[in-house]
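A.B. asks: give me a model of this one.
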Amino acid sequence: MTPETLDLLRKVDTPTVCNAIEVIEGKRGFDRYTRGTILSSDPTASALVGRARTAKIAAIAPPEEVTEVIKARRMDYYRHMATGPRPALAVVEDLDGENAVGAFWGEINTNVHKGFGLAGTLTNGVMRDLGDLPEGYPVLAGSIGPSHAFVHVREIGTPVTVFGLTIADGDLVHADRHGALVIPEPYIASIAAAIAKMQKTEAIVLDAARAPGFDFETFEAAWSAFEKART
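C.D. replies: Here you go, the predicted model:
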């Protein structure tokens, strides 16, 4: 991925990238995206773009393994997050699912991950300390809560599933307040051209709709031109 493509991907929203992938594929049906509503700690933030650094956590019940194992795995987790390709984001599955109560993503952990050079976090779990999270490190989460409960790391670097989307460690992820998707590797080289084509064809309808005197006849002509341009 070139620096120019990375810069573009950070500037556009996730629905735009989703549509651009359909331009590449020449049809509807791309489905490597999240389902449901995601909460954003900073809805005005730029999109998260980067390679996934994955892990799984749980928090409802105390860990059953010995303390030394839990502590060692936690350090292995932070080592994993601190290393690997960049740009990157933390993608963490909370195994407690809809019953998640442990806010792994508060003031301390977000500052640590930002310090590691990560762009942000995508999780189906819980976030807290909303007024104290570091600027420039958005968290996209499943819920907000006050407690960390018994949060502990279960797995590191394995495939995770968040909001119905399975993401492998190293997948290229694009995410914002709308949700997240995985950009297939073969599409990286052509995604910028696909975004440009999509925006150009959408402008046919948008420019007409925003112009004075817009009516059905104008719409019909613009829509016809739009359909021809996108085929």
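
A.B. asks: can we go C-alpha only for contacts and neighbour counts from here?
C.D. replies: Fine.

A.B. asks: contacts only, for the residue nearest the centre of the chain.
C.D. replies: Nearest residue to the geometric centre of the chain (C-alpha atoms, centre = their mean): Ala175, 2.5 Å. When contacts are counted by C-alpha atoms under 8 Å, 6 or more residues apart in numbering, Ala175 touches 13-14, 47-49, 122, 181.

A.B. asks: same deal with Leu118?
C.D. replies: Each residue near Leu118 by C-alpha under 8 Å, 6+ apart is listed here: 81, 86-90, 137.

A.B. asks: list the contacts of Tyr77.
C.D. replies: Taking C-alpha under 8 Å, 6+ apart as the criterion, Tyr77 is in contact with 55, 153, 156.

A.B. asks: cool, Glu22 as well?
C.D. replies: Here Glu22 is in contact with 28-30 (criterion: C-alpha under 8 Å, 6+ apart).

A.B. asks: again, but for Val91
C.D. replies: Neighbouring residues of Val91 by C-alpha under 8 Å, 6+ apart: 52-55, 121-123, 160.

A.B. asks: let's see this one next, to set against the first:
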Amino acid sequence: MTPSLLTLLRKVDTPTVCNAIEVAQGKRGFSNFTRGTMLCSAPDEPAIVGYARTAKIAALQPPSEAPDVIKARRMAYYKYMAEAPGPSVAVIEDVDYPDCIGAYWGEINTTIHKGFGMAGALTNGVMRDLGDMPEGFPVVAGSIGPSHGFVHVREVDTPVEVFGMAVHPGDLIHADRHGAVVVPAEVIDQLQAAIEKLLQTERLVLDPASQPGFDFAAFEAAWAAFEKART
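C.D. replies: This next block holds a predicted model:
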């Protein structure tokens, strides 16, 4: 990912990226995106963009493993996140879903991960401490709740699933208040051009529709130009 692509991705929303992937692929049908409504801790901040660092957690029940095993895995998790090459995104599957109760993402954990230089977090689990999270580290989560429950790390650096979206370690993630997508590796080199083409194509309808006197005839002409240009 080039610096210019990273800058562009942080400026555009996730629906734009989702559409641009299809432009790059030359067809419709891209499907590796989240399903359902997710919540964003900072909907007005730039999109979360980075390569996935993955883990699984649970919180409904106390861990059954020995405390020293749990502690060692927790420290291994933080080391794994701290050593992530940037830009990076924490992608955490709560295996209790859809009955998640433990807020892994609150003031302390978001501050720690931001300190590691990470761009944000994506989870099907719970977040809390809204208003106390640091700026510049958005969380896109499945729910909001008050408790951490018995939250503990189950797995590190493993494939995960978040709201129907499959994520492997190292996948390029784009996420915002709409949800998230995994950018296919084979389109990354084409993505900047695809986004720019998409934005230009949308103007073929948006500009005429914003002008006084826009009527069906103007719409018909604009839509014909739009359909000719789009995927």
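
A.B. asks: count of neighbours near the spatially closest residue to the residue nearest to the centre of structure 1 that is not a sequence neighbour?
C.D. replies: Across the structure, with C-alpha to C-alpha, 6 or more residues apart in numbering as the measure, the residue nearest Ala175 of structure 1 apart from its sequence neighbours is Leu48 (5.0 Å). The local packing count at Leu48 of structure 1 equals 29, with neighbours defined by other C-alpha atoms under 10 Å.

A.B. asks: does Leu48 of structure 1 touch Arg10 like I think?
C.D. replies: Yes - checked against C-alpha atoms under 8 Å, the pair Leu48 of structure 1 and Arg10 is within contact range at 6.6 Å.

A.B. asks: which helix or strand contains Lys56 of structure 2?
C.D. replies: Element membership for Lys56 of structure 2, per DSSP states H and E: strand 48-58.

A.B. asks: run the chain-centre distance for the helix or strand just after that strand.
C.D. replies: Using DSSP H and E, the next helix or strand after strand 48-58 of structure 2 towards the C-terminus is helix 67-82. Relative to its parent chain, helix 67-82 of structure 2 has a centroid offset of 24 Å by C-alpha atoms, centre = their mean, to the nearest Å.

A.B. asks: what of stretch 137-151 of structure 2?
C.D. replies: What separates the centre of stretch 137-151 of structure 2 from the centre of its chain is 15 Å, taken as C-alpha atoms, centre = their mean.

A.B. asks: how long is that stretch end to end?
C.D. replies: 21 Å (C-alpha to C-alpha, to the nearest Å).

A.B. asks: Val49 of structure 2 matches what in structure 1?
C.D. replies: The equivalent of Val49 of structure 2 in structure 1 is Val49 (alignment by TM-score structural alignment).

A.B. asks: quick one: that match and Asp171 touch, right?
C.D. replies: No - taking C-alpha under 8 Å as the contact criterion, Val49 of structure 1 and Asp171 are not neighbours in contact, 10.5 Å apart.

A.B. asks: returning to what we had before: could I get the contacts of Leu118 of structure 1 as CSV with distance to Asp42 of structure 1, neighbour count and secondary structure?
C.D. replies: Below are these laid out as CSV (distance: C-alpha to C-alpha, whole Å; neighbours: other C-alpha atoms under 10 Å; DSSP: H, G, I helix; E, B strand; the rest coil):
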residue, distance to Asp42 of structure 1, neighbour count, secondary structure
Met81, 22, 24, helix
Arg86, 22, 15, coil
Pro87, 19, 15, coil
Ala88, 18, 26, strand
Leu89, 15, 29, strand
Ala90, 16, 23, strand
Tyr137, 8, 23, coil
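
A.B. asks: ok, so of the residues you listed, who is nearest Gly213 of structure 1?
C.D. replies: Of all the contacts of Leu118 of structure 1, the one sitting nearest Gly213 of structure 1 is Tyr137; the distance, using C-alpha to C-alpha, is 43.8 Å.

A.B. asks: ok, the closest one to Val112 of structure 1 distance?
C.D. replies: Taking C-alpha to C-alpha as the criterion, Tyr137 of structure 1 is separated from Val112 of structure 1 by 10 Å.

A.B. asks: stretch 182-193 of structure 2 maps to which residues in structure 1?
C.D. replies: Residues 182-193 of structure 1 are where stretch 182-193 of structure 2 lands when matched by TM-score structural alignment.

A.B. asks: picking that back up, for the residue nearest to the centre of structure 1, helix, strand, or coil?
C.D. replies: For Ala175 of structure 1, the assignment made with DSSP: H, G, I helix; E, B strand; the rest coil gives strand.
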